[in-house]
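Colleague: coords please:
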Amino acid sequence: MTSALPHRHWFDYVFLSIRTLWFLAGVNYIVSNPGNYNHGSHLLGAAGMLGVALSFFFIIYLVPLVLYMRQRRLTVYPVIAEMALSGAFNCFFEGNSTNEFAFYNLPALAMAYMSGSRLGIGLAVSSVVATPLLASLVWGFGLESAVNIIVDGLIFLAIGYSFRKLVSSFFQIKRMNGIIGEQNRTLELYANQIEQLTLTQERSRLSRELHDTVGHTFTTTITGMDAVYYLIDADREEAKRSLRELLDVTRSGLDEVRRHIHQIAPEGEERSLTLVLSGIAREFASFTDTAVDYDAEGEEYPVPENVRTALVRCVQEALTNAKKHGFATAIRIRLTYHPDRLQLIVKDNGAGTNQLVEGFGLHAMGERISNAHGSLHVASSPGYGVTIECHIPALWRAEIRQSEGA
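Modeller: Below is the predicted model:
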């Protein structure tokens, strides 16, 4: 098993510096004590191998270090190289294991620091324990000296292992911070998308509300003003009265537009849905010279604001379309309170068509009814006008009964 090594930590350069100082101190010791390496009691002493000892010591310094610094992931190869080279040097060149320079302490630290797996740590511990024991057998020094070297080696191994854990923890925290940063950027992107979506939905809602409000008000006003235009010569007082009523309707429409623009929810209506729709039908009939027959059936019950708004806007849009596009002279509105649903039917005697095109108004009407979990059906044929039928399930009544039963 290997561990990722994203890039160098400053601990690596500290380790490089310490290892270089150890190498220079070791070279100084070998040169200062040539007798330890050219003495006849050494296995290679007879050949006068001081140069060989220095060369071997340089290999010990360089090879594990190069393997470690060049790898992209932590592997056991630098540990194996350190274990084999330092162990061999300690066994075959360091005859005097009680000298002033402890050659094997830094290799013990290095093996633990360069290890990124349990296998590497296991090899390091085995080497720290086995090498002094093997050297004691080769050179015949006592077990007590070997145990002292082992203890020192284990201490340095623990120090190296602690340094490796610190570096690994640093990279893990940095990697986690990177993941957290990426997730934060993703969340910010999602938040911006949701914000844009919400803004788009709100704009769409406002456009529907303004379309229905402005369209209904303008249609009523224009039709009423057409009537006043012809009435003003025949009956000026009646014309003035009609103009005052048109002003009231226009002001009411303006107030509603202002509420939508300023994102202020309409004040809670005290009047029932039946009375609200009746008032709309009466105003439309009064100002457009259209016969509007409104009828409510069934036992009335409270209706949520979203359902109330959807039905009111549907009636307004249906009346506007009937007069503006169908040139209707008579419109019938029927609201039925079923125990489990509301039914609204608006039928006019306009021109009708075989090719009914869903414009903005009908599309907005369908969205409102759909948002209230209802259904909308529009039918038309030439000479028979348009019939709009809405069904909205009274889900809120079931919720109220459940809460009361609980």
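Colleague: can we go C-alpha only for contacts and neighbour counts from here?
Modeller: Noted.
Colleague: List the contacts of the helix or strand where residue 130 lies.
Modeller: Per DSSP states H and E, residue 130 falls inside helix 118-139. Identification of contacts with helix 118-139 by CA atoms under 8 Å, 6 or more residues apart in numbering yields 75-76, 79-80, 83, 87, 90-92, 95, 108, 111-112, 115, 142-143, 146-147, 149-150, 153-154, 157.
Colleague: all strands for this protein, in order.
Modeller: Remark: strands assigned in the chain by DSSP state E are 3-4, 73-74, 291-297, 330-337, 341-348, 375-380, 386-393.
Colleague: Dump those strands to JSON lines, plus distance to residue 195 and mean neighbour count.
Modeller: Formatted as JSON lines, these follow (distance: least, CA to CA, whole Å; neighbours: other CA atoms under 10 Å):
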{"stretch": "strand 3-4", "distance to residue 195": "39", "mean neighbour count": "14"}
{"stretch": "strand 73-74", "distance to residue 195": "43", "mean neighbour count": "18"}
{"stretch": "strand 291-297", "distance to residue 195": "41", "mean neighbour count": "17"}
{"stretch": "strand 330-337", "distance to residue 195": "38", "mean neighbour count": "19"}
{"stretch": "strand 341-348", "distance to residue 195": "34", "mean neighbour count": "21"}
{"stretch": "strand 375-380", "distance to residue 195": "29", "mean neighbour count": "16"}
{"stretch": "strand 386-393", "distance to residue 195": "30", "mean neighbour count": "20"}
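Colleague: To compare against the first, here's the next sequence to fold:
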Amino acid sequence: MLELFASVNNRIYVLLTFKVLLFMSFVHQLWNLDRPIPFAVWPLVGALALNDFIRGRYGLLSYRKRSAFVYSMAASMFILAALNLLLPSIGISALIQLILIELIIFGDRLIPLLVGLDGMAYVLPDLVSFPLGDQLFNDVINFAGFLVVGLLFRTIIAEKTRTERLYSELQDANRKLQLYSSMVQELTITKERTRIAQEMHDSIGHSLVALGMNLEYAYQTVDQSPERTKEVLGKTLLISKEGMASLRKAVDTLNPTNKIDHLRVALNELFSNFDPTTGVGFELELDSSIEEQPSKIKDCLLKTVREALTNGIRHGGATRFHIRIVKSKEGIYMQIRNNGQVSHSLDKSYGLLGMEKRITALGGQMMIHLNPEFAIEVRLPVVSGKTELNSMDKGGICLD
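Modeller: Sure thing, here's the model as predicted:
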């Protein structure tokens, strides 16, 4: 039953149906009345019908025009009061109660003045009778009971309407949440692909450069020094295995960053890929206090050095590298210099862009100098204390 009254339009149609039936019953009683009818009754009946028709026809029941609704309701109550006074006890009280229902259900708030006016129209014949009888008390009780029932019904309808509105809002929010979830998933996948691609470029690219240099040396010395060539080929085999291990790490999405316990050891292992036979030399100045930094910091430093070596050898033909990493109150400072060929212009390659992303993700800066020799300078914030370390582990993301 409540489903029928949940919609405003349904309530209007039901109310209009009852109005028509009650009005036809009222007119039928007037037509068959066996006593004379005052002249003013028929004009009042016509005015009541016209007023109610206009209020329903132009959407006044749905409160689109508040002032017109109030004036129309007041006019109907005055007309019904006059009809109830002229012809009491012929069914006009039912029309007055129906006006009260219309006011309760279709008003956005209950207007006490209109409720009082409707109640006055309902008990008007009892008020003008003399002496006042028990009927007045009975009519007041009946009207009050009808008002309470109407208010309860209004509350039920309002609660159901509110529930449906909240359910609709919940559905909209759920659709938006699903859309956002899909977008986050796509962004996560894209970010992970970028991370793996960067890791593959950095690690595999470094291994391939080292492999190429060792194989070239082996090719040149295979006739003159077979034993030395065998030694270099063994080194090349080891580098290839390390490259395969790096590849596995690159596609391991469950291990976003490699844990580095000792940065100096990791850097020396990196340098060892370029055996002195390749003609590449390295100088390392490393502040021991750097080892106290989080693994994410040391991981970014290591990968930056690795990419700088790869780019310097591949693009600049560098044979000497100087790496300096120190820590001060201002932060961590790293400089990587090489003796490779320097171009007057520099286009940032995929590797350089990856280096910059890793450093800026940790709140640092990277600068490139071309004169007098090619140099990369990196500045990272110092992390000290347990609170800052936890904050770095949660918020700082090193884009691999």
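Colleague: List the buried residues for the helix holding residue 130 of the first structure?
Modeller: Neighbour counts over helix 118-139 of the first structure (16 or more other CA atoms under 10 Å) mark 120-121, 123-125, 127-129, 131-136, 139 as buried.
Colleague: Please enumerate the helices of the stretch 51-200 of the first structure.
Modeller: According to DSSP state H, counting those that start in this stretch, the stretch 51-200 of the first structure carries its helices in the segments 77-92, 105-114, 118-139, 143-234.
Colleague: Please tabulate these in a markdown table and include distance to residue 24 of the first structure as additional columns.
Modeller: Below are the helices of the stretch 51-200 of the first structure laid out as a markdown table (distance: least, CA to CA, whole Å):
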| stretch | distance to residue 24 of the first structure |
| --- | --- |
| helix 77-92 | 16 |
| helix 105-114 | 13 |
| helix 118-139 | 22 |
| helix 143-234 | 19 |
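Colleague: tell me the most buried of those?
Modeller: Between these, helix 105-114 has the highest mean count of neighbours, a mean of 26, where neighbours are mean count of other CA atoms under 10 Å.
Colleague: helices or strands up against it?
Modeller: The helices and strands touching helix 105-114 of the first structure, judged by 3 or more CA pairs under 8 Å, 6 or more residues apart in numbering; DSSP states H and E, are helix 77-92, helix 118-139, helix 143-234.
Colleague: how close does the residue nearest in space to the middle of the first structure get to residue 195 of the first structure?
Modeller: What sits nearest the mean C-alpha location of the first structure, by CA atoms, centre = their mean, is residue 187, with 3.2 Å. Distance, residue 187 of the first structure to residue 195 of the first structure, by CA to CA, to the nearest Å: 12 Å.
Colleague: Kindly report the same for residue 204 of the first structure.
Modeller: Distance from residue 204 of the first structure to residue 195 of the first structure, by CA to CA: 14 Å.
Colleague: how much distance is there from the helix holding residue 130 of the first structure to the middle of the chain?
Modeller: Its chain's average C-alpha position is 52 Å from that of helix 118-139 of the first structure, according to CA atoms, centre = their mean, to the nearest Å.
Colleague: Point out the one among the strands of the first structure that comes closest to residue 278 of the first structure.
Modeller: For the strands of the first structure, the distance to residue 278 of the first structure is smallest for strand 291-297, at 6.4 Å, taking CA to CA.
Colleague: how big is the angle separating that closest one from strand 330-337?
Modeller: On the basis of axes from the mean of the first three to the mean of the last three CA atoms, to 10 degrees, strand 291-297 of the first structure is oriented at 10 degrees to strand 330-337.
Colleague: Just name whatever secondary elements strand 291-297 of the first structure is in contact with.
Modeller: Taking 3+ CA pairs under 8 Å, 6+ apart as the contact cut, strand 291-297 of the first structure packs with helix 273-288, strand 330-337.
Colleague: how much does it stray from the second structure?
Modeller: Taken over the aligned residues, the distance from strand 291-297 of the first structure to the second structure averages 2.6 Å (mean CA distance after the TM-score superposition for the first structure).
Colleague: now the equivalent of residue 280 of the first structure over in the second structure: how far from residue 88 of the second structure?
Modeller: Alignment note (TM-score structural alignment): residue 280 of the first structure maps to residue 270 of the second structure. As judged by CA to CA, residue 270 of the second structure and residue 88 of the second structure stand 108 Å apart.
Colleague: Then residue 305 of the second structure?
Modeller: Applying CA to CA, the value for residue 305 of the second structure to residue 88 of the second structure is 103 Å.
Colleague: mind putting the helices and strands packed on strand 291-297 of the first structure in a markdown table, distance to residue 102 of the first structure included?
Modeller: Converted to a markdown table, those look like this (distance: least, CA to CA, whole Å):
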| stretch | distance to residue 102 of the first structure |
| --- | --- |
| helix 273-288 | 97 |
| strand 330-337 | 98 |
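Colleague: rewinding a little: between the helices of the stretch 51-200 of the first structure, which one is closest to residue 327 of the first structure.
Modeller: helix 143-234 (11.3 Å).
Colleague: with the second structure superposed, average distance for that closest one?
Modeller: Averaged out, helix 143-234 of the first structure is 2.4 Å away (mean CA distance after the TM-score superposition for the first structure).
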